[in-house]
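>>> sequence plus predicted model, see below.
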Amino acid sequence: MEKEEKIVVILLCMALFSLVIAYTFFYSEIPADETMPFSSSSSPGDMVMLQGDILTKRFTYSGDHLLMDVDYGSGVTKVFIPSDSGSKDVDSMINVNDRVLIFGTVSEYEGELEIVVHSSDDVTVI
């Protein structure tokens, strides 16, 4: 290889390395340890945690999805657990008036915020 060709290869490697670093720091998903407490100012897409008391729980009319109303102190919000995310497992381990810790993603349904749980492991009775 000529000297000029070696310089071009080194410059291309440096550019590629810079792009990898930029992607890692600017476009990666929010890590699980950066969840924030749920509040009325949470936005759809936020990863949140919610601690509160279960007021109601019921299955949807179709799909075997679990829907709960949870009082978190500053208000009441809905928590949605899809059937493929362990809704039946969660239903068997919780009862109305249990205090729970829930992790999930904020979503909007019919103009109201709700938390969508992705796994039965994201719901803990405390």
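On my side now, so go ahead. Numbering: from 1, shown residues only.

>>> only C-alpha atoms for contact and neighbour calcs from this point on.
Noted.

>>> and the helices in the chain?
3-26, 87-93 (DSSP state H).

>>> could I get the buried residue list for stretch 43-62?
The neighbour-count check on stretch 43-62 (16 or more other C-alpha atoms under 10 Å) flags 43, 46-55, 57, 59 as buried.

>>> another one to put next to it:
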Amino acid sequence: MEKEEKIVVILMCMALLSLAIAYVTFFSGESEGDVMSFSSSSLPGDIVQFEGEVFSKHFTYTGGHLLLDVDYGPGVVSVFIPSNNGADDVDSRLVEGDLVSVRGSVQEYGGELEVVVMAGEDVVVLS
């Protein structure tokens, strides 16, 4: 291999390494800085977190999904926990009246905003 070919190979490796670092830095998923407090101005797709008291809980008629109504002060937030995202686990850990911290994605269902929990660990019982 001649000197020029070695330089080209080294430059290509450096370019690929730079692209890999840029990808990991900018597209590695959500960070804690992306989490906002839930409010009436939250939009579908926002990642939010809030604390409140469990007002009610029940499973859907089909699918085994858990629905929570959480009173967080300014209002009641509907929280949807899919069956494959820990609905049974969350149900076993909390009762009505518990103070919880909830983290999830804002979605719109039936014209109303709700928070969809992506993992059972995103619902933490505080009391």
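Happy to help now that I have it. Quick caveat, the model's predicted, so the values are computed rather than measured.

>>> please state their TM-score.
The TM-score (TM-score structural alignment, normalised by the length of structure 1) is 0.87; 125 aligned residues with a C-alpha RMSD of 1.6 Å.

>>> so which of the helices of structure 1 is nearest Ile81 of structure 1?
When those are compared by C-alpha to C-alpha, helix 87-93 sits nearest Ile81 of structure 1, at 5.4 Å.

>>> could you tell me where the closest one falls in structure 2?
Alignment of helix 87-93 of structure 1 against structure 2: residues 87-93, by TM-score structural alignment.

>>> who touches the matching stretch?
Applying C-alpha atoms under 8 Å, 6 or more residues apart in numbering, the external contacts of stretch 87-93 of structure 2 come out as Lys57, Gly64, His65, Leu66, Ile81, Gly120, Val123, Val125.

>>> list buried residues within these.
By 16+ other C-alpha under 10 Å, the contacts of stretch 87-93 of structure 2 give Lys57, His65, Leu66, Ile81, Gly120, Val123, Val125 as buried.

>>> ok, now which ones touch the last one?
With contacts defined as C-alpha under 8 Å, 6+ apart, Val125 of structure 2 is in contact with Arg93, Leu94, Asp98, Leu99, Val100, Ser101.

>>> for structure 1, which strand is longest?
Longest strand of structure 1, by residue count under DSSP state E: strand 47-59.

>>> that older thread, so can I have TSV of the buried residues of stretch 43-62 of structure 1 showing distance to Leu12 of structure 1?
Output for those, formatted as TSV (distance: C-alpha to C-alpha, whole Å):
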residue	distance to Leu12 of structure 1
Ser43	40
Asp46	37
Met47	37
Val48	41
Met49	43
Leu50	47
Gln51	50
Gly52	53
Asp53	56
Ile54	57
Leu55	59
Lys57	58
Phe59	56
